[in-house]
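Chemist: below is the structure, and that's it, no one-letter string:
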């Protein structure tokens, strides 16, 4: 629901208690070996981001990451570095008001037992506590895609926020992974993953129209140097023109800077000024990524920080 507030001392305490470091073994960071019912999309009717005394102008933010076999390093990076860095930057730079963050582990609904898990919208250290509660199945079907579109459906049909309902403002939704997105969700897939009854399948274009009523939707493709990287990037650019970008696997430590820069530009900041406010070394690593982002109000410009 989004009560409480995030502090660096809480992060330091959690990091010490769980041993969250870059050297931590993956199995020590994510200890659960099955999906907990409270995060299972089949059992979640609704996730809410509501205003409170601590968060009077809440902003819902959904961060969904590919949890299939090739992407274990991404989940670990989020848990030990990027998620904390993202949260601290949002507060310190006042990029959005009162962030409420929901994390999601995304798999493949054509093959996985638990293709979608979702935490609560939280405003305090529970953001990372719940992230590390997720079961990382490590599946994926080797079938030319993953089910990133499950998160679009969930956000459109199973989330509510005061940000949208009271203020008619959109939240933010990010998916992050290294594969293409399956082209649609079938009636059977929707029933199996959400226990929802629908009359027809939903194409990605229909799903995006639905979710974009309430969220700015972005995808960050992780480049791995694999032979089909460019094919995957081209597919994402076609599906989400101006809202899909890339970051190399070797630059994954800069992920938090990319996420917060995208949010800042979406909220009206100048892209070059946003990059200038960062350390030069950081700005240089994400400049190419930001050059691919062209949100609705933003005129195309040359990156020249």
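Modeler: Cool, got the structure. Just so it is clear, the model here is predicted, and its values are computed rather than measured.
Chemist: going forward, measure contacts and count neighbours with C-alpha atoms only.
Modeler: Will do.
Chemist: so which residue is dead centre in the protein?
Modeler: residue 63 (1.9 Å; CA atoms, centre = their mean).
Chemist: that one: what secondary structure?
Modeler: On the three-state scheme (DSSP: H, G, I helix; E, B strand; the rest coil), residue 63 is labelled strand.
Chemist: surely it meets residue 104?
Modeler: Yes - here residue 63 lies in contact with residue 104, judged by CA atoms under 8 Å, at a distance of 6.2 Å.
Chemist: what about residue 197, neighbour count?
Modeler: Neighbourhood size, residue 197 [other CA atoms under 10 Å]: 11.
Chemist: structure B:
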């Protein structure tokens, strides 16, 4: 998918008709997961080149929708998607973005711990984001299933970027809790439709996805679980994603932080990237990207 191109005019029209002046419950009206978003029923998702997008770059945005984290999906549909798409076109860290949205929950507690849209290059991604089921579930088990997106990306996506050019896409998970340690065989079968031969640890999941994606995690450091127990969240992510974690202090600046991480991974200077944003966004981005490795293209960097 992804055979069209982002147009801010389409965004403005869509936003006026479907988003502006509406509450989150009026925007996200699904009461259950759509079959078309069910990973267990998806053979694979494709990001393919086309005449209008000849050098496609797959970008996966996988947001926690448990508890209060549905606010991130709301922020993305109100302005975040447009920021990601237009800023990538303006700043040109990568070419021809194809965006996929994922909704992430808890495989130990939720009915729908992962939902997956198509890869899209135009306003269709906003239309699909609006149809995601914001379950607002989760449980008291000290984490969410942030590793499900990694396994899906590794085993159920096909991209011309990697197959033709050996160019990795980008995968960002977003949330406020620790990650549950990996994906079990039972979870993989039930929620992803995959027959694994062994349980996967969180590190296994990241390493699988890192073969074809530059992998990052966004921690919302001032809200929800992380606001009071940030050290617990860090302990589960820092060993498996060294120098690939963004600590974002303002949930409304997630999109800008993601674009900045892509720029830095593609070789831009961190200070220059932060300074390129106006007002308080510059400070939020500077803090978010402070610990990122500069440059990229080789997957997870482990320090010695």
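Modeler: Perfect, thanks for sending it. As the structure is a prediction and not an experimental result, all values here were calculated from the model.
Chemist: send over the TM-score of the superposed chains.
Modeler: The TM-score (TM-score structural alignment, normalised by the length of the second structure) is 0.93; 294 aligned residues with a CA RMSD of 1.4 Å.
Chemist: about what we covered before: what's the match for the residue nearest to the centre of the first structure in the second structure?
Modeler: Mapped onto the second structure by TM-score structural alignment, residue 63 of the first structure lines up with residue 61.
Chemist: find the nearest non-adjacent residue to the residue in the first structure sticking out farthest from the centre, please.
Modeler: Largest separation from the mean C-alpha position in the first structure: residue 199, at 28.5 Å (CA atoms, centre = their mean). In this structure, residue 199 of the first structure finds its nearest non-sequential neighbour in residue 187, 7.0 Å apart by CA to CA, 6 or more residues apart in numbering.
Chemist: could you do residue 155 of the first structure as well?
Modeler: residue 211 (6.3 Å).
Chemist: quick one: that neighbour and residue 170 of the first structure, what's the gap?
Modeler: When distance is defined by CA to CA, to the nearest Å, residue 211 of the first structure is 10 Å away from residue 170 of the first structure.
Chemist: next one: residue 126 of the first structure
Modeler: 23 Å.
Chemist: the residue farthest from the centre of the first structure reaches residue 186, doesn't it?
Modeler: No - judged on CA under 8 Å, residue 199 of the first structure makes no contact with residue 186 at a distance of 9.8 Å.
Chemist: sorry, back to before: what's the burial count for the aligned partner of the residue nearest to residue 199 of the first structure in the second structure?
Modeler: Residue 187 of the first structure maps onto residue 185 in the second structure when the alignment is built from TM-score structural alignment. Residues near residue 185 of the second structure, counting by other CA under 10 Å, number 15.
Chemist: ok, now which ones touch residue 185 of the second structure?
Modeler: 195, 196, 197, 198, 199, 200 (CA atoms under 8 Å, 6 or more residues apart in numbering).
Chemist: residues contacting the longest helix seen in the second structure, please?
Modeler: If you go by DSSP state H, the second structure has its longest helix at helix 224-237. Residues from elsewhere that reach helix 224-237 of the second structure, judged by CA under 8 Å, 6+ apart: 68, 69, 176, 177, 178, 179, 219, 220, 221, 245.
Chemist: so which of the residues you listed comes closest to residue 154 of the second structure?
Modeler: Taking CA to CA as the measure, residue 154 of the second structure lies nearest residue 179 of those, at 17.9 Å.
Chemist: residue 141 is in contact with that closest one, correct?
Modeler: No - applying CA under 8 Å, one finds residue 179 of the second structure not in contact with residue 141, separated by 10.3 Å.
Chemist: settle it for me: which of these two has more neighbours?
Modeler: Legend: neighbour count by other CA under 10 Å for residue 179 of the second structure and residue 141, higher for residue 179 (21 against 11).
Chemist: would you map the strands across the stretch 201-304 of the second structure?
Modeler: Ranges of strands in the stretch 201-304 of the second structure, per DSSP state E, counting those that start in this stretch, are 213-220, 245-248.
Chemist: before we move on, what about the stretch 1-150 of the first structure?
Modeler: 47-49, 59-66, 99-106, 116-118.
Chemist: give the aligned range of the last one in the second structure.
Modeler: Okay, so that is strand 116-118 of the first structure. So strand 116-118 of the first structure sits over residues 114-116 in the second structure, by TM-score structural alignment.
Chemist: chain center to the matching stretch: distance?
Modeler: Put simply, stretch 114-116 of the second structure sits 11 Å off its chain's centre (CA atoms, centre = their mean, to the nearest Å).
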